[in-house]
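# Here is the input, now give the coordinates:
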Amino acid sequence: MSVHYPLQKLGSLVIQEPAYGATSRAIPRINQNQPRYIRITDFDDDGIETGHEFLTADPVDLDHKLIEYDLLFARSGATVGKTYLHEDTSEPAIFAGYCIRFRLNKYNVLPRFVYFFTKTDVYARWIAAIQRPSGQPNINKEEFKNLQIPVPPIATQTELVAAMDEARSQRKQKLSQADALLSSLDSYLLNTLGLDRPAKDNRKVFSIQCSGINGRFDPHFHAPSFKQVSRLLSTTITASLGSLVSFSKETWKLEDDESSTFRYIEISNVKPETGEARWSEVPVKEAPSRARMVVRTDDIIVSLTRPHHGSIAYLSAEFDGCIASTGFAVIRYVSKLVDRDYLWCVLRSQICLQQMLQRSSGGNYPAIIKSELENVIVPVPGMAVQKAVVTEVQNRRNEARRLRSQAEAGWQEAKRWFEEQLLGSAPL
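So this is what the prediction gives:
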């Protein structure tokens, strides 16, 4: 092949032998002293999203500890070959067994240079050529060590990385603009409904009359901040969620699935800031025990764990047939009194999210059960107002898609440029 710089095997660029990850089971992480457990489902082609909720490992094996600039390669499954560069060292982390850790010699090659090389088409073609498709795709450590990379001088690597960082920054800026359009819908919704944002009342000491207990004796439920929401809702037309929707009970039987992989939606796959979902392709053999709920086009999925974070998604046709975690409630039937787009928007508003928090139980991981979710009170204005809200939601979604499209086009162009600097414009 035509290259501008000498080729070196990835295995010759490390300071220690590459390592496979831990085989520990993943469990809930309840404090920041517990290490993050980095699994192949935690990162995508652009790393790990801000606000991602990590699990930890049981037991914790510090032989698999990550340090700054460790590079992980996914070695198995539908996303074999995807990479993650560990740069956030604010909390301890270890990595899981379906990843391989490469610790690079920074005097010979910049970790960020190698990371950006793994985003090129030439790397994608190498992955396609080397992986073994039988059963499920996989590439072992020795094969990754034999990956050949054009390695320019460090000064050139630094220039290339700086250019890619700038392109990535521009991409993130456009994506942030797109996210802001959707995350600001809460304020728009309250204004359209003629409701004021509930006043803050964070009193820890308060009293209530016995007549106001209504079967709930836990102080959390009667906190003044939640009462502010109730008073606000009493000024408008409302209905309980349970009177407006029905939940799906359609489940997936793992033992009946003859496929090698399935499309899985876990709670971390829904962005709390925007309510947008993604799915991860997971080997059937590695199916989490909670992968049970079949979802369909137009379903609305509501996270039952930490529901007040807003991990609530309206699923498009792309998600038809995906399998969701049992940590979601799946809304399928919706009354004619309420528009689905409007319902998705209002459920993600603080006026509903605070009610979900109020009706949750648990300490670090508050969760709500479906019967309590059904008691959440939803503002139900006339259909004209709902349609106006829906129109605004659609306009913002369309603009967000446009910005994301621009961001992706710019990023693809940057990756092509990076590859051309190393290999020239002629295809391999």
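
# When you work out contacts or count neighbours from here on, use the C-alpha atoms and nothing else.
OK.

# just the helices in the stretch 51-200 of the chain please.
Here the stretch 51-200 of the chain has its helices, by DSSP state H, counting those that start in this stretch, at 111-117, 121-130, 141-145, 154-183, 185-192.

# Which among those is found nearest to Pro28?
Of all the helices of the stretch 51-200 of the chain, helix 154-183 sits nearest to Pro28, with 27.1 Å by CA to CA.

# Which other helices and strands does the closest one contact?
For helix 154-183, the packing partners by 3 or more CA pairs under 8 Å, 6 or more residues apart in numbering; DSSP states H and E come out as helix 111-117, helix 383-423.

# so which of these comes closest to Ser230?
helix 383-423 (21.0 Å).

# Asn375 - how many residues pack around it?
Using other CA atoms under 10 Å, Asn375 has 16 neighbouring residues.

# show me the contacts for the nearest residue to it once chain neighbours are set aside.
Here the nearest residue to Asn375 in space, its sequence neighbours aside, is Ser240; by CA to CA, 6 or more residues apart in numbering that works out to 5.4 Å. If a contact means CA atoms under 8 Å, 6 or more residues apart in numbering, then Ser240 has 374-378 as its contacts.

# Ile15 too?
Ile15 touches 103-105, counting by CA under 8 Å, 6+ apart.

# Make CSV out of these and add distance to Asp63 and neighbour count.
Converted to CSV, the contacts of Ile15 look like this (distance: CA to CA, whole Å; neighbours: other CA atoms under 10 Å):
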residue, distance to Asp63, neighbour count
Arg103, 13, 21
Leu104, 17, 23
Asn105, 19, 14
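
# Among the residues you listed, which one sits closest to Pro137?
Arg103 (23.9 Å).

# Second chain to compare with the first, below:
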Amino acid sequence: MSTSINVEQRRLKYLTHEPLAYGANEAALDDNPDWPRFVRITDIHENGTLRDETFRSLSPDVAEPYLLQKGDVLFARSGATVGKTFIYRPAWGQACFAGYLIRFRSAQELVLPEFIYFFSQSDIYWRQIKLGTIQATIQNFSAEKYAELVVCLPPLNTQRLIVDYLDSETARIDGLIAEKERMLTLLEEKRAALLSRVVTRGLDTTVPLKPSGQEWLGEIPAHWGLQRLKQLAEVRGGLTLGKRYSGELLEYPYLRVANVQDGYLKLDDVLTVEVPASEAASNLLAYGDVLMNEGGDIDKLGRGCVWREEVTPCLHQNHVFAVRPHSVDSDWLALWTSTLEAKRYFESRAKRSTNLASISGSNVKELPVPLPPINEQRAIGRFLAGRHSRLENLRRELRESLRLLAERRVALITAAVNGLIPLERMLG
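Okay, here's the model as predicted:
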């Protein structure tokens, strides 16, 4: 016979050792390793750890009122990360927290901080966050709203049992998730390596090679040509917003960097703009244009795909180049710009600003393009399409498996914190 767990409902504000507190409204400018770490939303990894590469610190005198203690739980209060949580462990070293985070310090005679952290990963918690989120210019969830959250609260000794059980069970699920994510990474590396090898060396590994004259490219098949992009296509800039127009305005779909992915278009969030027809005319996309990104994250530089009039008529912003081929096949050009070698070219000529980068139209025009005979280009394209289709099927299966594991994790946590898992099961 299963032993039931008594669960009462208490608001978060009645489980605190002290009122919920906002963090320091300071700029993250320093990275002194001897100062307290300045924890921001962007530092918190999805797995609950801190990212090493984003380390920032505050001077001890500024950090002092915001220093974290063991078991402090941080709640994100604004932006797309509303509801995201983090539990502080002293192993990460002395740390303070930023203004877009809210600190919960538990009254440990009532609730374990680890229990609150697990509760914040349950469906019960996220339903309340969704219902209470204020949507203005950005999402917002204040300390006052967090204080009113209803927590399912078992007795303290049962909380410890639930935390220990979830530590063990979620670690097992997280291990499976990490393994499948590694498999996805390996598949992507395999796809990228295959693409680069075939597009720079061809399908026949026995053909003689010749120096390309480009150190970053190396050798190419002796019977291939090599020309600058400016000799093969017109590189067209896009529409710059911000101008004031008079007269009749027409509405057009408008592609941004976010829409241009590596090898495909993401069309679920296409914006529209209103401009005169005369202004739009010189920026309209044409079938066969190869879209290439001018800026954004460093890994987005130059990536692109072929425009096949998926939405027509359509404009593109000034941060997306429309490369209009006249002496090269669009599909071949799109394959070439997706190779590791082409990406190295773009990265080597990019202008960088913090974590963003951009490449000029003049540097895009100077991109060397390997040119096999047209029949060989098409054969390579068919070969890669078949291989990529098989790899994509494997990726789809892995993503579905990851989705099911994530759902299973949330369902397990939800059942446990709500007292729906029998004590015998957690003890056994």
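
# just to revisit the earlier point, which one of the helices of the stretch 51-200 of structure 1 is the most hemmed in?
Of all these, helix 111-117 carries the top mean neighbour count, a mean of 21, counting by mean count of other CA atoms under 10 Å.

# for that one, the distance to its chain's centre please.
Computed by CA atoms, centre = their mean, to the nearest Å, the separation of helix 111-117 of structure 1 from the middle of its chain amounts to 23 Å.

# Could you do stretch 399-419 of structure 2 as well?
So, by CA atoms, centre = their mean, the centroid of stretch 399-419 of structure 2 is 22 Å from its chain's centroid.

# Repeat that for stretch 345-354 of structure 1.
Its chain's C-alpha centre and that of stretch 345-354 of structure 1 lie 20 Å apart, by CA atoms, centre = their mean.

# who touches it?
Contacts for stretch 345-354 of structure 1 (CA under 8 Å, 6+ apart): 185-186, 189, 226, 229, 275, 307-310, 312, 376-379, 393.

# and which of the residues you listed is nearest to Glu91 of structure 1?
Using CA to CA, His309 comes nearest to Glu91 of structure 1 of the contacts of stretch 345-354 of structure 1, at 21.4 Å.

# burial count for that closest one?
Neighbour count for His309 of structure 1, taken as other CA under 10 Å: 18.

# The helices of the stretch 51-200 of structure 1: which one's closest to Pro6 of structure 1?
Evaluated with CA to CA, those place helix 154-183 nearest to Pro6 of structure 1, the distance being 12.9 Å.

# where in structure 2 is the aligned partner of the closest one, by residue range?
The counterpart of helix 154-183 of structure 1 in structure 2, using TM-score structural alignment, spans residues 160-189.

# ok, average deviation of that stretch from structure 1?
In this overlay with structure 1, the average offset of stretch 160-189 of structure 2 from its partner residues is 1.8 Å by mean CA distance after the TM-score superposition for structure 1.

# try stretch 399-414 of structure 2
Mean for stretch 399-414 of structure 2 is 1.4 Å (mean CA distance after the TM-score superposition for structure 1).

# now that stretch: which residue numbers in structure 1?
Going by TM-score structural alignment, stretch 399-414 of structure 2 sits over residues 404-419 in structure 1.

# Whichever residue in structure 1 pairs up with Thr133 of structure 2: what's it in contact with?
In structure 1, the residue equivalent to Thr133 of structure 2 is Gln131, according to TM-score structural alignment. Gln131 of structure 1 sits next to 137-139 when contact means CA under 8 Å, 6+ apart.

# if we go to 10 Å?
75-76, 80-81, 137-140, 143 (CA atoms under 10 Å, 6 or more residues apart in numbering).

# Which of these are retained in structure 2?
Counting by both residues aligned by TM-score structural alignment, their matches' CA atoms under 10 Å, the contacts of Gln131 of structure 1 that remain in contact in structure 2 are 75-76, 80-81, 137-140, 143.

# Would you mind giving those residues as CSV with distance to Gln32 of structure 1 added?
Formatted as CSV, the kept ones among the contacts of Gln131 of structure 1 follow (distance: CA to CA, whole Å):
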residue, distance to Gln32 of structure 1
Arg75, 28
Ser76, 29
Val80, 29
Gly81, 29
Pro137, 34
Asn138, 33
Ile139, 33
Asn140, 32
Glu143, 35
